[in-house]
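[1] For reference, the sequence and a predicted model appear below.
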Amino acid sequence: MFRINNHKKYMKKIALLFTLSISALINADTLLHVGNLLDTNNGEISKAVTIRIKGNKILEVTKGYSTPKKNDEIVNLKQSYVLPGFMDMHVHLAQEYVPKAERRSKIEPEYRALFAANAASKTLMAGFTSVRNLGDGGMETISLRDAIKEGLVIGPRIFTSGKTIATTGGHGDPTNGMPKDNYSPPSPEEGVIDSPEDAKKAVRQRYKDGADGIKITATGGVLSVAKSGENPQFTDEELNSIVATANDYGLWTAAHAHGKEGMKRAVIAGINSIEHGTYMDQEVMDLMKSRGTYYVPTIMAGDWVAEKAKIPNFFPALVKPKAEKIGPQIQSTFAKAYKAGVKIAFGTDSGVSAHGDNWQEFILMTNAGMTNQDALKSATIETAKLLRIEDKLGQIKPGMLADIIAVQQNPVEDISTVENVIFVMKDGVIFKDNT
């Protein structure tokens, strides 16, 4: 009896100590001692501040280097420039374009899912803590989004459209280029529509699948095996049906668009963002400004396809002339749109180019005339507004989610420093610390 009683007392003590230890850890905060804190809203730098983080949120931002409480963790960022995690509004995590000679003849959904997980890790390590994935073959990034939330996989916060919605033969029709005997006409559930009723069904299916938003291909595209890269591919009635149904279900909408007419129709229908926007003119810009439509330029994609078009046999025969014509135009369109005051949200179309190189878009944007400060704002504050989460992300303020990165130099003065992100925190968890 003596031993049993003592054993019980011992176990009670162990349980108490364990409970106290867990409680201490739960109550512990993470303190970032920051030498230079960048306000992405105005470009100003605050010197010597402490960011106190509890759980996945920023608790407070105070002047000076606060003294830690017992069990608090201190992270020394006194020599760094700290700013909110970047957000990329146009990626394709489950793919990456390769030359025709290297293209796999068979790609299983399981392979795409594993590829997406690898791409997600690269993207997060590059300082992009949130992305909007626009277009999948199936459920890859919907599943990946959930796996990342559950801590099973490392990657950025994902907002995904699932499968793209296209029209028969349009950019996004998965049967383009296939022998007719090898497929049955794809359905709205599979992402191909030809009427307003089809459009409703396709949007509702994406809601059922768990998508966060809707991506449509309002015009032809560069990399699809189809002749035109710019013709309009939806009727006004189809577009109205898509946008109205998406609004009913609380889904954002994004339109791939190169040609003017397709852009114009999409903007008038109420689309939230235009992707690429190659042949955008003043009329379209004025429409976008009046309706608050965002422009996601993806200059990287245009630059990349223009360069690759110079390599013999890199692209299929139908793709090469489109890459040569459309690719070089995007940067000049971006310069005009920025000067005109169109709202711009950062996006790369990574998956055309390599994942993890997303930072290069900053260089292309600033080379086209955008200020460094506005480029940084486009990847933080403006992207958060486009996603309707500006109360959670885009700035380092009390109550916001703790998505925080650091670089070695002041990016407002030298934008090239974003190539080397040395610290990455997402949701209060440190994923990279090379300080």
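    Right, received. Where do you want to start?

[2] going forward, measure contacts between C-alpha atoms and count neighbours the same way
    Fine.

[3] how long is stretch 385-402 end to end?
    Across stretch 385-402, the terminal residues are separated by 17 Å (CA to CA, to the nearest Å).

[4] list the buried ones in it?
    For stretch 385-402, a neighbour-count test (16 or more other CA atoms under 10 Å) marks 385-387, 390, 392-398, 400-402 as buried.

[5] Reformat those residues as CSV; add secondary structure.
    What follows is those, written out as CSV (DSSP: H, G, I helix; E, B strand; the rest coil):
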residue, secondary structure
385, helix
386, helix
387, coil
390, coil
392, coil
393, coil
394, coil
395, coil
396, coil
397, coil
398, coil
400, coil
401, strand
402, coil
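
[6] could you pull out the helices for the chain?
    With DSSP state H as the definition, the chain shows helices at residue ranges 2-27, 109-125, 140-149, 196-209, 236-248, 260-269, 282-291, 299-308, 320-326, 330-340, 360-367, 372-378, 381-386.

[7] Nearest to residue 230, out of those?
    Using CA to CA as the measure, helix 260-269 is the one of the helices of the chain that comes nearest residue 230, at 7.8 Å.

[8] want to compare, so here's the second one:
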Amino acid sequence: MKPALIIAALIVSAPVAAESVLITADRMVDVLGGRMVEKPAILVEDGRITRVGTQADVTLPDGGHIDLQGLTLVPGFIDMHVHLTTDPAMPPMEAFVRTDNYWTLVGAANAGRMLETGFTTVRNVGSENFDDVALKQAIEDGRIRGPRIVPGAYSLGATGGHCDSTFLPPSFNARSRGVADGVEALRAKVREIRKYGAEVIKVCATGGVFSRNTEVGQQQLREEELKAIADEARMWGLRSAAHAHGASGIKAAIRAGITTIEHASLIDDEGIRLAKVNGTYLSMDIYNTDYTQAEGARNGVLEDNLRKDREVADVQREGFRKASAAGVKMLFGSDAGVMPHDQAVRQFAVMVRYGMSPLQALRAATSTAAEALNREKDLGAIAPGRLADMVAVEGDPLADVTALERARAVLKGGALVVDRR
């Protein structure tokens, strides 16, 4: 294609800046103030909120009006732990006969499903072939529909660890591109993954449920290796996330300066104390075991993986309860991809079942998540200066958190991208 044609194609595909628009609804949850606002009016210009008030004092002389009558507005949801390019219902042997780039297309479909249920931002912590970077670019160019993506690309890990390729026999010599051993090799991996588009550095500090020949509590990287990853990411202006189920790996990752701890299934009292003292965020996926235990065997998940899932399920949920009660910064991280992506929203109710108030659960997926991403000026609240990402739900989510499962409209940058009214 000639350069002029390439430029023309990009111009046609580029998203058009939104005009001024007034958004009204019956109610709005102010997550920063912790209150319900009656008859809100939100003025949006070029995708950002310029004013938040009530319908009695905010009007729009010129421009559009989106009236979400009968509904409650909440900020767009942020899922801090997803895998867009997976299909939990596909048996492993079928996955082996799909071509590599097939999974990019799977990711495009899953991105659309998450947007449909109210997730306007997701952090993708692990994908092959830089698929999540490609999805981010295609969504931003307006070629496909989906949430804002914070891509992690390849997860870093030790040889033979959870983030390595552990299912194929030695003759394949299979090795994940994110695998390295030793401080300097892992520093180099941070630079390489960032070079090609990663915006968060994901590392596997312990074994995991869905890998082979690794136990969930087993630490797999030394603290000095984790510190090298966290320091290198920080130098490049990136935050880091550690897959860590076991107590020793969790504590090593916290001491190393990792930003968020993923799963945290076997966290102990000392780990909870360290997380609170260090301001470390916990992202605990406490819903997906329901799906795995109900459907995993039918989907071809091996019994060894189902066993590990059973062993951590209740312990993780009680750890969530204790960490939340202790005042640790908690995030909404569903691990969507382990279960279908349109089920991620069901985790809100489980978070409330295990000790959170509905407001706390909502903050975990909005204001606290935005803070963990270092994007509190852009995301996480319906407030002036922030991107106009909102979800309109039926009912009062502060009284009944399952209202968050009933998205009737989704706005991204002030544009109505989902309308099921």
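    That came through fine. What you are looking at is a predicted structure, and each value in this text was computed from that prediction instead of being measured.

[9] How alike are these chains, TM-score-wise?
    Comparison of the two superposed chains (TM-score structural alignment, normalised by the length of structure 2) gives a TM-score of 0.92, and 405 aligned residues with a CA RMSD of 1.9 Å.

[10] could the buried residues of stretch 385-402 of structure 1 be laid out in JSON lines, adding distance to residue 325 of structure 1?
    Below are these laid out as JSON lines (distance: CA to CA, whole Å):
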{"residue": "385", "distance to residue 325 of structure 1": "32"}
{"residue": "386", "distance to residue 325 of structure 1": "29"}
{"residue": "387", "distance to residue 325 of structure 1": "31"}
{"residue": "390", "distance to residue 325 of structure 1": "37"}
{"residue": "392", "distance to residue 325 of structure 1": "40"}
{"residue": "393", "distance to residue 325 of structure 1": "37"}
{"residue": "394", "distance to residue 325 of structure 1": "35"}
{"residue": "395", "distance to residue 325 of structure 1": "38"}
{"residue": "396", "distance to residue 325 of structure 1": "41"}
{"residue": "397", "distance to residue 325 of structure 1": "44"}
{"residue": "398", "distance to residue 325 of structure 1": "47"}
{"residue": "400", "distance to residue 325 of structure 1": "43"}
{"residue": "401", "distance to residue 325 of structure 1": "42"}
{"residue": "402", "distance to residue 325 of structure 1": "42"}
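
[11] Specify which member of those residues is nearest to residue 14 of structure 1.
    Proximity of the buried residues of stretch 385-402 of structure 1 to residue 14 of structure 1 was ranked by CA to CA; the top entry is residue 402 with 33.8 Å.

[12] So what does the closest one match up with in structure 2?
    Under the alignment (TM-score structural alignment), residue 402 of structure 1 pairs with residue 388 in structure 2.

[13] can you check residue 432 of structure 1 too?
    In structure 2, the position corresponding to residue 432 of structure 1 is occupied by residue 418, as judged by TM-score structural alignment.

[14] Centre-most residue in structure 1?
    Centrality entry for structure 1: nearest residue to the mean C-alpha point is residue 131, 2.1 Å, by CA atoms, centre = their mean.

[15] Touching, it and residue 161? I think so.
    No - with contacts defined as CA atoms under 8 Å, residue 131 of structure 1 does not count as touching residue 161, sitting 11.3 Å away.

[16] before we move on, the earlier item: dump the residue contacts of the closest residue in space to the residue nearest to the centre of structure 1 that isn't next to it in sequence.
    Ranked by CA to CA, 6 or more residues apart in numbering and with sequence neighbours excluded, the top spatial neighbour of residue 131 of structure 1 is residue 88, at 4.7 Å. Shown in contact with residue 88 of structure 1 (CA atoms under 8 Å, 6 or more residues apart in numbering): 128, 130, 131, 132, 346, 347, 348, 358, 379, 383.

[17] What of residue 358 of structure 2?
    For residue 358 of structure 2, the set of contacting residues under the criterion of CA under 8 Å, 6+ apart consists of 348, 352, 397, 398, 399, 400, 401.

[18] Quick check: of those residues, which lies closest to residue 195 of structure 2?
    Distance to residue 195 of structure 2 across the contacts of residue 358 of structure 2 (CA to CA) is lowest for residue 348, with 35.0 Å.

[19] Fine, thanks again, bye for now.
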